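# My questions concern the predicted model and sequence given below.
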Amino acid sequence: MEKDNKSIEFYKRLKIQLEENTSWPAVYLYKFIVPANKNNVEKIEQIFIDNKADFSKRDSSKGTYSSVSIKVLMESPDCVIEKYIEVSKIEGVISL
């Protein structure tokens, strides 16, 4: 339950920051780190597939993790947060 409350508070703060600092619609840059596994990267790409996003992927020096950056036009802070929530369901993902 505590993790859920922390997540709720995090997303509330993020929404306020996005509303105050950005004119919408806007291009938003997502960054994620996932355990190196083609499946994990594909799952993230599928979440953004309908958004005509620009993807870039880079593996760590030891090949243990993959860094995924996604640049995409988003309509609102709520849309940004919705994608973060979808990606957070992927096991081992870290949102930056």
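Good, I have the coordinates.

# Only C-alpha atoms from now on, for both contacts and neighbour counts.
Fine.

# can you pull the contacts of the nearest residue to D59 once chain neighbours are set aside?
Nearest residue to D59 in three dimensions, chain neighbours excluded: S66, at 4.3 Å (C-alpha to C-alpha, 6 or more residues apart in numbering). Shown in contact with S66 (C-alpha atoms under 8 Å, 6 or more residues apart in numbering): I33, V34, P35, A36, N37, V41, K57, R58, D59, S60.

# here's the one I want to compare it with:
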Amino acid sequence: MAMQEYDKLKELLANNKKWPMPYMFKFIVPNVEGRVQQVVELLPKHGNVTYNHTKNLKYVSVTCRVSMKSADAIIEITSKVAKIDGVMSL
């Protein structure tokens, strides 16, 4: 995700005046070399994480529903996960 995309996300999140707020992280992760675990380790520990595999098991959808304290906290997690090779952020 390019920096301007984070700026757009931050702007959208800034419109929310009530923090903390519920947020849903969603990533599509290649099902190879422990990448799913890498993503999960970066997600908030108090979140509810669910998984959904594609039919051919090549990818795993990782969803985390969690209460977040700020837009910056959301962007920090999203940017760290985006650095993992092959991960797509939704």
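Done, it's in. Treat the numbers as computed from the prediction; the structure is a model and nothing was measured.

# Could you tell me the TM-score of the two chains?
Scored against TM-score structural alignment, normalised by the length of the second structure, the superposed chains reach a TM-score of 0.91; 90 aligned residues with a C-alpha RMSD of 1.6 Å.

# before we move on, the earlier item: and the residue nearest to D59 of the first structure? What does it align with in the second structure?
Residue pairing (TM-score structural alignment): S66 of the first structure is matched to V60 of the second structure.

# Report the mean distance between the helix or strand containing that match and its aligned residues in the first structure.
Per DSSP states H and E: V60 of the second structure is located in strand 59-68. Compared with the first structure after fitting, strand 59-68 of the second structure has a mean deviation of 0.7 Å; criterion: mean C-alpha distance after the TM-score superposition for the first structure.

# quick one, the helix or strand just after that strand and strand 59-68 angle?
The element immediately downstream of strand 59-68 of the second structure (helix or strand, assigned by DSSP H and E) is helix 71-82. Between the axes of helix 71-82 of the second structure and strand 59-68, defined by axes from the mean of the first three to the mean of the last three C-alpha atoms, to 10 degrees, the angle is 160 degrees.

# so how much does the following helix or strand past helix 71-82 of the second structure differ from the first structure once superposed?
Note on helix 71-82 of the second structure: by DSSP H and E, the next helix or strand toward the C-terminus is strand 88-89. Here strand 88-89 of the second structure, set against the first structure after superposition, deviates by a mean of 0.1 Å using mean C-alpha distance after the TM-score superposition for the first structure.
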